[in-house]
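**Student:** Just a sequence and a predicted model for now, questions to come.
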Amino acid sequence: MAFPLFDLTGRRALVTGSSQGIGYALARGLAEHGASIVLNGRDRSKLESAAKSLRDAGHEVSVSDFDVTDHDAVRQGIDAIERDIGPIDILVNNAGMQFRTALEDFPAERWEQLLKANISSVFYAGQAAARHMIKRGQGKIINIASVQSELARPGIAPYTATKGAVRNLTRGMCADWAKHGLQVNAIAPGYFKTPLNQALVDSEEFSSWLEKRTPAARWGDVDELVGAAVFLASRASSFVNGHTLYVDGGITTCL
């Protein structure tokens, strides 16, 4: 029977940026496969609302509202989870942001925000969690990259730069930490209907372009990312390391 390979019972997963969108969908999916969940974000009320929904469905959920762009806050927050809730077996680095404008007009302060939210947060949380995982000789880290780790389009060059960095940081984490029993991989979503993409979803012109550009001819649904996350979080991926798994309807296969 293959199912036990994907069983997450007895494992604890911290998912950053998980009060809505992809992060919430991944947290729910991991919970449905047996994991206890720690939701993370900066808005305590949104986290509690998301946690209630999961608890009402019968899942074990805690919340931790530290800021993933603050190195000290991340270290203290993860140490507190380890001390007060229990060991983090799975870390999903999902928190991130987007800002769209022509590169020649891109504000420097927005560049700095993107760097902190999209790549520094992955380093901060990955490092803080890995220090505990290394002591136990095991752990799973899943970084959320993007099709923009591979592709580019006008108006989002800095975002593209940060997601390319996530892909390569994933490789670097593998190079350093695989010998300690950790598996570090990334999921690269294509175009999914999320609050981050709402402006694009609402654009008939963009949606038409996307449907023509993507072999699957549609937007993705966030629940379609769950299988990849469960695979990378479970024993089924015990020898998969440093890999970026594109879940994109085939868009990266076509020029």
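**Tutor:** Now that the structure is in, tell me what you want to look at. A quick note: this is a predicted structure, and the numbers were derived from the prediction, not measured. Residues are numbered from 1 along each chain as shown.
**Student:** contacts, neighbours, all on C-alpha from now
**Tutor:** Noted.
**Student:** quick one, helices of the stretch 101-250 of the chain?
**Tutor:** Assigned by DSSP state H, counting those that start in this stretch, the stretch 101-250 of the chain shows helices spanning 108-115, 121-136, 157-177, 198-201, 204-213, 226-233.
**Student:** I'd like the distance between the nearest residue to residue 173 once chain neighbours are set aside and residue 211.
**Tutor:** Counting by CA to CA, 6 or more residues apart in numbering, the nearest residue to residue 173 once its immediate chain neighbours are dropped is residue 184, at 6.5 Å. Taking CA to CA, to the nearest Å as the measure, residue 184 falls 32 Å from residue 211.
**Student:** Then residue 42?
**Tutor:** Residue 42 sits 34 Å away from residue 211, going by CA to CA.
**Student:** quick revisit: just list the residues touching the residue nearest to residue 173, thanks.
**Tutor:** 140-143, 170-171, 173-174, 178, 241-243 (CA atoms under 8 Å, 6 or more residues apart in numbering).
**Student:** Presented hereafter is structure B, for comparison with structure A:
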Amino acid sequence: MSAAAAAVFQAGRSCRIGGRFSQSKLLHSIVSSQPMHSASAGSQQCREMSSFFFSYSSSTFSSSGSPVQNGERADIDSSAASEARPPVVFVVGAGDATGAAVARRFARDGFTACVSRRPRHAAQLQDLTESIRSAGHRAESVPLDARKPDDVVAAVDRIERDVGPIEIAVFNIGANVKFDTVDTTPRVFMKVWEMACFAGFLVGKECGQRMKQRGHGTIIFTGATASVQSNPGFSAFSSAKHGLRAVAGSLARELAPDGIHVCHVLIDGMIDTAFVRDNFPAVYADRKPRQGILSPDSIAEQYAALHRQPKDAWTFEMDLRPWVAKW
């Protein structure tokens, strides 16, 4: 056993209290403070410690979080089981582009990716889950209509109980529609607001409550150009995105004293998606070779960087755009 692995083993033993483990602080330190892909001199030790920690936890605990003794599961209360399991990134709006890339990125850092879309997209959600698992990482599908308060509460409760503590929550639901204001029906306006703003409030509220009890965590809201600029045809979308930005700002100021980092990321440009490729082929053909379209993987890297920021230099709002963008 290497020195790094031995350190984790000894720390794990020291965290055993009355037959139970309390390893969340150790795990949080490894995953959050020492990123596995760091280029620092200590990165190899960090990777080794992280790898041993997760294998140690997996061999010590069953999939439900209860400890395994001689191949048999021992009784343990739910709070202790939660502390012993790897942390979770909860991605609400895990579509085929940005949401999926964010889930994969954090899964590579050792988080269990709990990915969520509306139940009608359950098949695509399962495909994403399986793709993450096939790469050797942990993932769970959480079909969810995030506009429904009771469903959001139930989803968060299920994750915290059955999977692990939510360390990172990413709200990435899009609701981009284009209608002139005089042609926008009340139903369309309300539906867009529910998806792009109200759902974000629900997810931030529920995840924030759990994180506040533990004293750490990150909540990231995906914004858009419409979050700060109202263009013709986008009154419904823009008002909802303005509202989401306001929710994020209030939540950031409320939860920062409790150690919770809340961020709003303004995506100011086209993202490399099937929609853009199919509907703007000329623009795509011109910009893609020049890195003139936002890559979902590049966006995901910035989300990971936000989570790793030290407490003395937190970002609330980050705006991302290609270098060729005019703004």
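**Tutor:** Structure received. Remember, predicted model here, so these are calculated numbers, not experimental data.
**Student:** what's the TM-score for these two chains?
**Tutor:** Here the TM-score for the pair of chains, by TM-score structural alignment, normalised by the length of the first structure, is 0.86; 243 aligned residues with a CA RMSD of 2.5 Å.
**Student:** follow-up on the earlier one: the residue nearest to residue 173 of the first structure pairs with which position in the second structure?
**Tutor:** Matched by TM-score structural alignment, residue 184 of the first structure corresponds to residue 262 in the second structure.
**Student:** Would you mind measuring from that match to residue 187 of the second structure?
**Tutor:** Counting by CA to CA, the separation of residue 262 of the second structure from residue 187 of the second structure is 31 Å.
**Student:** now residue 264 of the second structure
**Tutor:** Applying CA to CA to residue 264 of the second structure and residue 187 of the second structure gives a distance of 27 Å.
**Student:** can you check residue 284 of the second structure too?
**Tutor:** 33 Å.
**Student:** These two: which is more packed in?
**Tutor:** residue 284 (20 against 9; other CA atoms under 10 Å).
**Student:** ok, now which ones touch the more buried one?
**Tutor:** 276-277, 293.
**Student:** Could you rerun that using 6 Å?
**Tutor:** With contact taken as CA atoms under 6 Å, 6 or more residues apart in numbering, residue 284 of the second structure is in contact with residue 277.
**Student:** State the number of residues packed around residue 51 of the first structure.
**Tutor:** Counted with other CA under 10 Å, residue 51 of the first structure comes out at 25.
**Student:** what's the answer for residue 226 of the second structure, then?
**Tutor:** Neighbours of residue 226 of the second structure (other CA under 10 Å): 21.
**Student:** Excluding sequence neighbours, find me the nearest residue to the alignment partner in the first structure of it.
**Tutor:** By TM-score structural alignment, residue 226 of the second structure lines up with residue 148 in the first structure. Spatial nearest neighbour of residue 148 of the first structure, excluding adjacent residues (CA to CA, 6+ apart): residue 160 at 5.0 Å.
**Student:** Alignment lookup: residue 175 of the second structure to the first structure.
**Tutor:** Under TM-score structural alignment, residue 175 of the second structure pairs with residue 97 in the first structure.
**Student:** And its match, how far from residue 5 of the first structure?
**Tutor:** 33 Å.
**Student:** can you tell me which strand in the first structure is longest?
**Tutor:** strand 182-189 (DSSP state E).
**Student:** mean shift of that one relative to the second structure?
**Tutor:** Mean deviation of strand 182-189 of the first structure relative to the second structure after superposition (mean CA distance after the TM-score superposition for the first structure): 0.9 Å.
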